[in-house]
Each structure stands twice: as C-alpha cells, then as structure tokens.
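Colleague: sequence and computational prediction follow.
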Amino acid sequence: MVKTPHIVKLDRSSGQYEVIANHWLRVAEGCDDAIPAHTLLPLKEWLERRDELLDRADVGIWFAPDDEPEALGADAARLSMIAVDFPAFTDGRGFSIGRLLRERYGFEGELRAVGDVFKDTMYYLKRCGFDAFEVRADKDVHEAAKGLNDFSDAYQGAVDQPLPLFRRRSA
C-alpha cells in the first residue's frame, strides 16, 4: 500500500495549483471482499471486479506502465480518479497513457501522476492532461509544484493547449 501525505492539485481551468492532503490509498495487489473508500486499485483488479465497482466514485484505478488504456476503453469516462505510475524518470510510457485517457477515451476526472514524479517532470505531465501529482518522498512538494510554471508557453499542441503556437498567433 502506498499513501503520500500531500499531493499537488492543479485547477485545469485557471492553471492555479495548491498542495492538499492526499485521501487516496494505492494498493499494489487486490483487496479482499470489501474495498474501502478512496482506494486506487490496479487496472487488472478493477477489470476483474468491474461490474461491482463501475458506479463507485470513491474507488479509482491505477495504471502500471505496461497497462493499455484500451483495456479500460469507454469506462474511463465514468471514473472519477485514475492514477498512472511512473516507476522511473526514464520511463515515459505514462505520458502516453495520460494523453490517451484524456483525448481518446474522454476521461475528465482527476488524473494523477504517481511514482518518480518531481519538479522537472511537472510541466510536461500537465501538458499531457495530468492535474494531480504525488511528488517523490525525497523531494519538497512545494518546490516541485513550481515546476508547473517552468515555461510561459509551448510551441506544440497538447491536452492543456490543443492549438500549436503558430495557429494561436494567426488567429
């Protein structure tokens, strides 16, 4: 079980962030019968118990780097919380998972980055649609949050700004 005391929560509409208490518990393996509120289950476990869990807003899922968003499909739009694990700085598969969940599968709930998350990755995670961040335990969560504003603008289109800069300038 993994639970960090605080997370950085981003308001996607205003771009403002705050450091708040983390109320979610991420379990590495499945729970027995009863699943407590504010639990993040592995994708495989959630899929096995889909019918009983689909309508529970207090239960979310987390993706491992080798999980495929296609396995969740349209159910993504019905969930309130999805976390994506970044086991190492060099593993970028989670960026693609986040972007697919937002753009292809219509996920509008909280998309949380967990694992090897720190200041240098925050801005890029935001661009891919992440709006909550469990910062590594050895890093200062307040200092890491400043990474969300490392750059004032971006050339490419992404989840947070679909139009590339040249289109915005010509408009």
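Modeller: Looks like it arrived, so ask away. Numbers count the residues shown, from 1 in each chain.
Colleague: from now on I want contacts and neighbour counts done on CA atoms only, so please keep to that.
Modeller: Noted.
Colleague: output the longest helix belonging to the chain.
Modeller: Counting by DSSP state H, the longest helix found in the chain is helix 93-103.
Colleague: try this one next to it:
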Amino acid sequence: MSKVIKNGRIVNDDWQILTVAEGEEAAALSVPAGRVIVPLATWLARRDELAARGDVGVWFAGNEGPEALADDIGRVAVIAVSFPKFVDGRGYSTAALLRTRYGYTGQLIAFGEVLRDQFNYLTRCGFDTLQPREGRYTDAQFDAAIASLDDYTEPYQASVLHPQPLFRRIARAGVKA
C-alpha cells in the first residue's frame, strides 16, 4: 500500500492503478479483483462489466478530457488524474471541470509527478487525494507537506474551493455591497 494525502491527512491507500503496457489493447487489460483504477480507454470498452463490480475507478491521462466520462460520473467509485511530468498542468483543468461542470463529488486523486509545491494548487482545483510517486517523500516530508497546505488561508483568485475572488469574499468598511 502506498501512502497518500487524503483530505489533509496521511493514509494508506489500497487502490491499485492499472496501466496499459505498450502494445496491449485497453479492452483486453486484465483487471484483478479488489479496488482498481483503470485507464479511461478500458472503462469505455468495458463499462457495463466494470460498473457491475463496484469498486472500480477510472483515471485520465493528460490528453483525455472529462467529457468522455460525463454519462458515467455516478457509476465510478473514484476518479484519478495522471501527472506524468511536473510541468504538465492539464490535470488541473480536468479536476476543475469534473468538480464544476460535471458535478463530481467523489474522491478525486492526483497521481504521478505530484510535487509538494503543487499540493495547495491541486487541492484548490478540487483534488482531495494527492499521491506522489512511490518513495518520493519520507514520512517527515509528508508531515511538512500537510502543514504547508494551510500556508495560504485567503487566496486572491477564485477556485473550486473558493468560487468567488477575494474582493468578493471580503467586506470592506465604507463600501456598499
């Protein structure tokens, strides 16, 4: 089991993220028993079979948009978004769209090259679970990362967590609303 930050706490995660090997067809991917997160292509090819199992999640690659899962949002147990490189920010948009446009309220995981300096931004976009690459952080670094999630108590910009920008959230003396 890998360690993740879920809702601001370190927990052991029992979800297994499956990947498609080079040359392997997504529809033919062997899906083991237990709590698994399958690639979007596997879900699309086998949605009825996988939905009937129950504990199955779906993960998005950077080039895949949430609109492909729009009709099945309520059928998946968890959604994950891959961050293959720390400079690939497409997952932020995917998370924000899942939360705002598609109304997803379940567990949303950011996994892969998820770095500590991105944790605050990832949570503001709607991720509630952060799963850095296995072995990237020690327990002490995880603790420090959790403490840093609250470094910015009042962000200026609007986000999934704060839909209004700061100037709309703060009442000023002498200003009529």
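Modeller: Cool, got the structure. Here the structure is a predicted model, which means the values were calculated and not measured.
Colleague: quick one on the thing from earlier: following superposition onto structure 2, what is the mean distance for the longest helix of structure 1?
Modeller: Here the mean offset of helix 93-103 of structure 1 against structure 2 after fitting is 0.5 Å, by mean Cα distance after the TM-score superposition for structure 1.
Colleague: which part of structure 2 matches that helix?
Modeller: Across structure 2, the stretch matching helix 93-103 of structure 1 (TM-score structural alignment) is residues 90-100.
Colleague: before we move on, what SS does the residue most central in space within structure 1 have?
Modeller: Ranked by distance to the mean C-alpha position of structure 1 (Cα atoms, centre = their mean), the top residue is Arg112 at 2.4 Å. Here Arg112 of structure 1 is recorded as strand under DSSP: H, G, I helix; E, B strand; the rest coil.
Colleague: alignment lookup: it to structure 2.
Modeller: Under TM-score structural alignment, Arg112 of structure 1 pairs with Ile109 in structure 2.
Colleague: list the residues that contact that match.
Modeller: Ile109 of structure 2 sits next to 78-81, 127-131 when contact means Cα atoms under 8 Å, 6 or more residues apart in numbering.
Colleague: for structure 2, what spans make up the strands?
Modeller: Taking DSSP state E, the strands of structure 2 run over residues 2-6, 9-13, 16-17, 36-39, 56-60, 78-83, 107-112, 129-132.
Colleague: tell me the buried residues in the longest helix of structure 1?
Modeller: 93-95, 97-102 (16 or more other Cα atoms under 10 Å).
Colleague: ok, so of the contacts of Ile109 of structure 2, who is nearest Trp43 of structure 2?
Modeller: Ile79 (11.4 Å; Cα to Cα).
Colleague: surely that closest one meets Val56?
Modeller: No: contact between Ile79 of structure 2 and Val56 fails when scored by Cα atoms under 8 Å: they sit 9.2 Å apart.
Colleague: quickly list what's touching both of these two.
Modeller: Common neighbours of Ile79 of structure 2 and Val56 (Cα under 8 Å, 6+ apart) are Ile37.
Colleague: contacts for stretch 115-135 of structure 1?
Modeller: Among residues not part of stretch 115-135 of structure 1, those counted as contacts by Cα under 8 Å, 6+ apart are 4, 6-12, 85-89, 95-96, 98-99, 102, 110-114, 136, 139, 141, 143-151, 158-161.
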